[in-house]
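Visitor: turn this into a structure:
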Amino acid sequence: MCCGEGRLRLLMIIYSDRPLNRVSYARVMEERIAAQRMASQGTVPIEECVAVEEPLEIQINGSPWVTTMRTPGQDRELAIGLLYTEGILQNEDDITNIHLEDNVLMIEGEISAEGHTRGFLRSSSCGVCGSASLESVLARNPPKIPADTFTLQWGDIEKLVTKLNSSQSFFQSTGGMHAVAQFNENLEIINLAEDVGRHNAMDKIIGQSIDAMPHYRLGFLLSGRVSFEMVQKAVMVGSPCIVAIGAPTTLAIQLARQHGLTLIGFVREARFNVYTGAWRIKE
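Guide: Purely as a prediction, here's the structure:
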């Protein structure tokens, strides 16, 4: 092991013991978040390493071009690769300057986004489109989610996930589908959709029940992880709860906390993590 590697390992050990602090030696890709682990033996406070999700706005010669939800790090490479695959950049020499400031990557050079000025937002699973600025992602007017109209028992969570798993017919046959379901307080699956994109499956669910907004008494079940746009969709329809087999990102947790949504992840046999809104889970 070289000296540099040894120092890096030492830094990782030191910072791993500091709760709720971000590692400072590099662009942060994970963050330690306080949560509650609920199991049959009881509830204990824990800290989980959560994947960081933050927006990155890419500007070309002073004009916003695209906003993408990503895990920070290698932002320059991300932008160059996206520009190349979109047919905007032919050679890296065409770029004269790249500067990153406050999650805005400014690119200058002999390049033009003319003909590509679709001003869209790419999520970490390509879920949210049609927005050209960071402000437009959060500047919505969602219904206020009531704090006391939806509760679950501790044992309900595993039952719900079991129902979801047994209902994923296309996943069972292909192994390549995400599933999203809506459920009520009686643990009944009201709607279910499968798609190669988790965001598409959730949009299908919302489309099926567009005439029953807001969804104050319906929660969402997700077969995978929880990124920002999944929480955003739930918030926009007034849903009070998301239960996911996978893990949430930092931005998903932040948005859920901001709107009083109960966010449950890492559901396994007889245990799960509650990241926000634990008051809705009765032991």
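Visitor: contacts, neighbours, all on C-alpha from now
Guide: Will do.
Visitor: in the stretch 1-150 of the chain, which spans are helices?
Guide: 3-16, 75-85, 134-138 (DSSP state H, counting those that start in this stretch).
Visitor: of those, flag the one that's most buried.
Guide: Most buried of the helices of the stretch 1-150 of the chain, by mean neighbour count (mean count of other C-alpha atoms under 10 Å): helix 75-85, with a mean of 15.
Visitor: picking that back up, of all the helices of the stretch 1-150 of the chain, which lies closest to residue 51?
Guide: helix 3-16 (14.7 Å; C-alpha to C-alpha).
Visitor: next one: that closest one to chain centre, how far?
Guide: In terms of C-alpha atoms, centre = their mean, to the nearest Å, the centre of helix 3-16 is found 29 Å from the chain centre.
Visitor: picking up where we left off before, how about the helices of the stretch 1-150 of the chain in CSV, adding distance to residue 278?
Guide: Formatted as CSV, these follow (distance: least, C-alpha to C-alpha, whole Å):
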stretch, distance to residue 278
helix 3-16, 26
helix 75-85, 35
helix 134-138, 24
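Visitor: quick one: closest of the ones you listed to residue 159.
Guide: Nearest to residue 159, of these and by C-alpha to C-alpha, is helix 134-138 at 33.3 Å.
Visitor: on that earlier part again, and residue 98, which of the helices of the stretch 1-150 of the chain is closest to it?
Guide: Of all these, the one in closest proximity to residue 98, counting by C-alpha to C-alpha, is helix 75-85 (7.4 Å).
Visitor: now for residue 70, how many residues are close by?
Guide: 20 (other C-alpha atoms under 10 Å).
Visitor: against residue 251, how distant is it?
Guide: In this view, residue 70 and residue 251 are 10 Å apart by C-alpha to C-alpha, to the nearest Å.
Visitor: isn't residue 76 up against residue 98?
Guide: Yes. The criterion here is C-alpha atoms under 8 Å, and residue 76 meets it with residue 98 at 7.4 Å.
Visitor: I have a second one here; can you model it like the first so I can compare?
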Amino acid sequence: MSRVTARRPMQRISPTGEIRRPDTLVVEEPLEMRLGGRSLTVTMRTPGADIDLVHGFLLSENIIGAADDVLSARYCAGTDANGQNTYNVLDIRLRTPVPAPPSRNFLTTSACGLCGKTALDEVRTRTRYPIPTEGLVVETGVLAAMPEELRRHQSVFDATGGLHAAGLFTADGTALAVREDVGRHNAVDKVIGWALRENRIPAPDLVLIVSGRASFELVQKAVMAGIPMLGAVSAPSSLAVDLAAESGLTLVGFLRGDTMNAYTGTHRLAHSAAVSANGTG
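Guide: Down below sits the predicted model:
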């Protein structure tokens, strides 16, 4: 299955005139997740790494805790006008079947319609992998270089300019896995799902880097996976900072060039003279 990009007609308008030509766009299609034949949720995603996406989502929602909790994940149903499989429906069989929760009970939507404290309590009481206080330490110079390394792996972004990315890095700056998706939360689920299937969860020795902002749901996913550090190219939200502080996660925003804003967990940052850990946003 290779439907990551698609071509569409476009009229480019500039001071020098107009040009009509096809443009390369990122594909966005629905993925329905089913548990034992029952619909669980639908997410809009860029096709590719769907198995990782499902594993990451189920872990983030505390439905599974290990890769072997999933007996099988297979494409089913869903055909187009020509009778071809759309690969937009995945049915998952769990070792221990669980009732499909209504979407309003998903942790990723718990910040909607609830007070901040309730959202924080939901994550704290459900996580299987509390973040250890000691362990991971990353030099700020190494951390500052991670977004550029993430960008180097964004081949689809190069073609479309329309994708988010997430990557898992070691403390020395080595990129272990990078995934792209039209949804930032899907990109994170894909790398977490990869780590789960590689038996790297919990991941007390890894850093999660995202190409955009750090929302509550991205911090929540890092916490649920036991990842102690999250770096974002753009700004965090107030609730994301609150959850990071509550969970003991190191949250760094505005990770650009030689500056960064460290909001929580600064004990995991080893200052490098070439980098300011108190940059402005």
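Visitor: ok, which of the helices of the stretch 1-150 of structure 1 comes nearest residue 47 of structure 1?
Guide: That would be helix 3-16 among these, by C-alpha to C-alpha, at 10.8 Å.
Visitor: of all the helices of the stretch 1-150 of structure 1, which one is nearest residue 237 of structure 1?
Guide: The closest of the helices of the stretch 1-150 of structure 1 to residue 237 of structure 1 is helix 134-138. By C-alpha to C-alpha, the value is 14.4 Å.
Visitor: contact partners of the closest one?
Guide: 55, 57, 67, 131 (C-alpha atoms under 8 Å, 6 or more residues apart in numbering).
Visitor: grab the nearest non-local neighbour of the first one.
Guide: The spatially closest residue to residue 55 of structure 1, leaving aside those adjacent along the chain, is residue 69, at 4.4 Å (C-alpha to C-alpha, 6 or more residues apart in numbering).
Visitor: list the residues that contact residue 211 of structure 2.
Guide: 147, 150, 164-166, 232-234.
Visitor: give me the neighbour count for whatever residue of structure 1 lines up with residue 162 of structure 2.
Guide: In structure 1, residue 162 of structure 2 lines up with residue 176, judged by TM-score structural alignment. Neighbour count of residue 176 of structure 1, defined by other C-alpha under 10 Å: 12.
Visitor: what's the neighbour count on the residue lying closest to residue 176 of structure 1 once chain neighbours are set aside?
Guide: Excluding the flanking residues, the one nearest residue 176 of structure 1 by C-alpha to C-alpha, 6+ apart is residue 196, at 6.4 Å. Number of residues near residue 196 of structure 1 (other C-alpha under 10 Å) recorded here: 13.
Visitor: need the counterpart of residue 196 of structure 1 in structure 2.
Guide: With TM-score structural alignment as the criterion, residue 196 of structure 1 lines up with residue 182 in structure 2.
Visitor: relative to residue 201 of structure 2, how far out is that match?
Guide: The value you get for residue 182 of structure 2 to residue 201 of structure 2, if C-alpha to C-alpha is used, is 24 Å.
Visitor: cool, residue 10 of structure 2 as well?
Guide: 44 Å.
Visitor: and the strands in structure 2?
Guide: 5-14, 17-26, 29-35, 38-45, 70-75, 89-94, 138-139, 164-169, 175-181, 207-210, 229-232, 250-256, 259-264, 269-270 (DSSP state E).
Visitor: now distance to residue 196 of structure 2 and mean neighbour count too, for the ones you listed, in JSON lines please.
Guide: Shown next, in JSON lines, are the strands of structure 2 (distance: least, C-alpha to C-alpha, whole Å; neighbours: other C-alpha atoms under 10 Å):
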{"stretch": "strand 5-14", "distance to residue 196 of structure 2": "27", "mean neighbour count": "12"}
{"stretch": "strand 17-26", "distance to residue 196 of structure 2": "26", "mean neighbour count": "14"}
{"stretch": "strand 29-35", "distance to residue 196 of structure 2": "18", "mean neighbour count": "19"}
{"stretch": "strand 38-45", "distance to residue 196 of structure 2": "20", "mean neighbour count": "16"}
{"stretch": "strand 70-75", "distance to residue 196 of structure 2": "11", "mean neighbour count": "15"}
{"stretch": "strand 89-94", "distance to residue 196 of structure 2": "15", "mean neighbour count": "21"}
{"stretch": "strand 138-139", "distance to residue 196 of structure 2": "22", "mean neighbour count": "18"}
{"stretch": "strand 164-169", "distance to residue 196 of structure 2": "12", "mean neighbour count": "26"}
{"stretch": "strand 175-181", "distance to residue 196 of structure 2": "12", "mean neighbour count": "23"}
{"stretch": "strand 207-210", "distance to residue 196 of structure 2": "14", "mean neighbour count": "28"}
{"stretch": "strand 229-232", "distance to residue 196 of structure 2": "17", "mean neighbour count": "27"}
{"stretch": "strand 250-256", "distance to residue 196 of structure 2": "21", "mean neighbour count": "25"}
{"stretch": "strand 259-264", "distance to residue 196 of structure 2": "25", "mean neighbour count": "21"}
{"stretch": "strand 269-270", "distance to residue 196 of structure 2": "25", "mean neighbour count": "18"}
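Visitor: those strands: which one's closest to residue 102 of structure 2?
Guide: Nearest of the strands of structure 2 (C-alpha to C-alpha): strand 38-45, 7.5 Å.
Visitor: what range in structure 1 does the closest one sit on?
Guide: By TM-score structural alignment, strand 38-45 of structure 2 lines up with nothing in structure 1.
Visitor: now that strand against strand 175-181, angle please.
Guide: 90 degrees (axes from the mean of the first three to the mean of the last three C-alpha atoms, to 10 degrees).
Visitor: run the chain-centre distance for strand 38-45 of structure 2.
Guide: Taking mean C-alpha positions (C-alpha atoms, centre = their mean), strand 38-45 of structure 2 and its chain are 16 Å apart.
Visitor: what does stretch 231-238 of structure 1 give?
Guide: Here stretch 231-238 of structure 1 is found 12 Å from its chain centre; the criterion is C-alpha atoms, centre = their mean.
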